[in-house]
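Asker: following is a predicted model, sequence given first.
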Amino acid sequence: MSRENPPPIPLSYAVDTRTNRLGQVVDQDPHAGRVHLRPPQGGVEWDCPPEHTRPASEAEALRARVARLNALSRWGVL
């Protein structure tokens, strides 16, 4: 099976193409075939098969960084 996109890099932003959810890459587990994603504004992480991720566009990554900073300014921590 070939992939169009390389595996996501930790701390980058990626999109789960199954749900179109944007998340920050927390970790990868190549043995289990999972990428661990976290919502930019904090919250519960979820797992995604690497073949169902794509790198976030520049606009998506900017939106994620703004959401993260807004959450940080409201709550003080993530």
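Answerer: Sure thing, it's come through.
Asker: switch to C-alpha atoms for all contacts and neighbour counts from now on
Answerer: Will do.
Asker: need the helices for this protein, in chain order.
Answerer: With helices called from DSSP state H, the chain shows them at 58-75.
Asker: how close does the residue nearest to the spatial centre of it sit to Arg3?
Answerer: Most central in the chain under Cα atoms, centre = their mean is Gly23, positioned 2.5 Å from the mean C-alpha point. Distance, Gly23 to Arg3, using Cα to Cα, to the nearest Å: 20 Å.
Asker: please apply the same query to Gln28.
Answerer: For Gln28 relative to Arg3 (Cα to Cα), the value is 16 Å.
Asker: what do you get for Asp47?
Answerer: 18 Å.
Asker: now Arg74
Answerer: 39 Å.
Asker: structure two is appended below for comparative analysis:
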Amino acid sequence: MPVPDADVPAQEGPRRPIPTPGTLMVDTRIENRVGEFRGVAGPYWSLRPVCGGIEWEAAPEFVRPATPIERLRAENARCNARSRGDVL
């Protein structure tokens, strides 16, 4: 019996609504990395690290909205980075 591939979404469903730019989202393929939604790039969604850095693209089926605790952690990380001078 073949083992399901972890990189393949569990099911194909209807297209998900596009989030508002600035919404904190979680990319479940990259260790639940939290990023700020920036826009759509072809079939992918562009996410930007909360503490600054290079945007990355994620397949929408692997992206979900951040939970309240994930948003709190991300905002706290941003504030800490800003106090160190890492973020403008």
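Answerer: That came in fine, so what should we check first? Computed from a predicted model, the values in this text were never measured in an experiment.
Asker: looking at Gln28 and Arg3 of the first structure, which one has more neighbours?
Answerer: Ranked by neighbour count (other Cα atoms under 10 Å), Gln28 of the first structure and Arg3 place Gln28 first, with 20 against 10.
Asker: what sits against the aligned partner of that one in the second structure?
Answerer: Here Gln28 of the first structure is matched to Val40 in the second structure, going by TM-score structural alignment. If you count contacts by Cα atoms under 8 Å, 6 or more residues apart in numbering, Val40 of the second structure has them with Ser46.
Asker: what's the angle from the longest strand along the second structure to helix 68-84?
Answerer: Longest strand in the second structure, counting residues (DSSP state E): strand 33-41. In terms of direction (axes from the mean of the first three to the mean of the last three Cα atoms, to 10 degrees), strand 33-41 of the second structure departs from helix 68-84 by 90 degrees.
Asker: just the buried residues of strand 33-41 of the second structure, please?
Answerer: Under the neighbour-count criterion of 16 or more other Cα atoms under 10 Å, strand 33-41 of the second structure has Arg33, Val34, Gly35, Glu36, Phe37, Arg38, Gly39, Val40 buried.
Asker: surely the second one touches Gly22?
Answerer: By that I understand Val34 of the second structure. No - judged on Cα atoms under 8 Å, Val34 of the second structure makes no contact with Gly22 at a distance of 11.7 Å.
Asker: ok so, going back, report the contact partners of the residue nearest to the centre of the first structure.
Answerer: Counted by Cα under 8 Å, 6+ apart, Gly23 of the first structure has contacts Tyr13, Ala14, Val15, Asp16, Leu37, Arg38, Pro39, Pro40, Ala64.
Asker: ok, now Arg38 of the first structure?
Answerer: Contacts of Arg38 of the first structure by Cα under 8 Å, 6+ apart are Gly23, Gln24, Val25, Val26, Val44, Glu45, Trp46.
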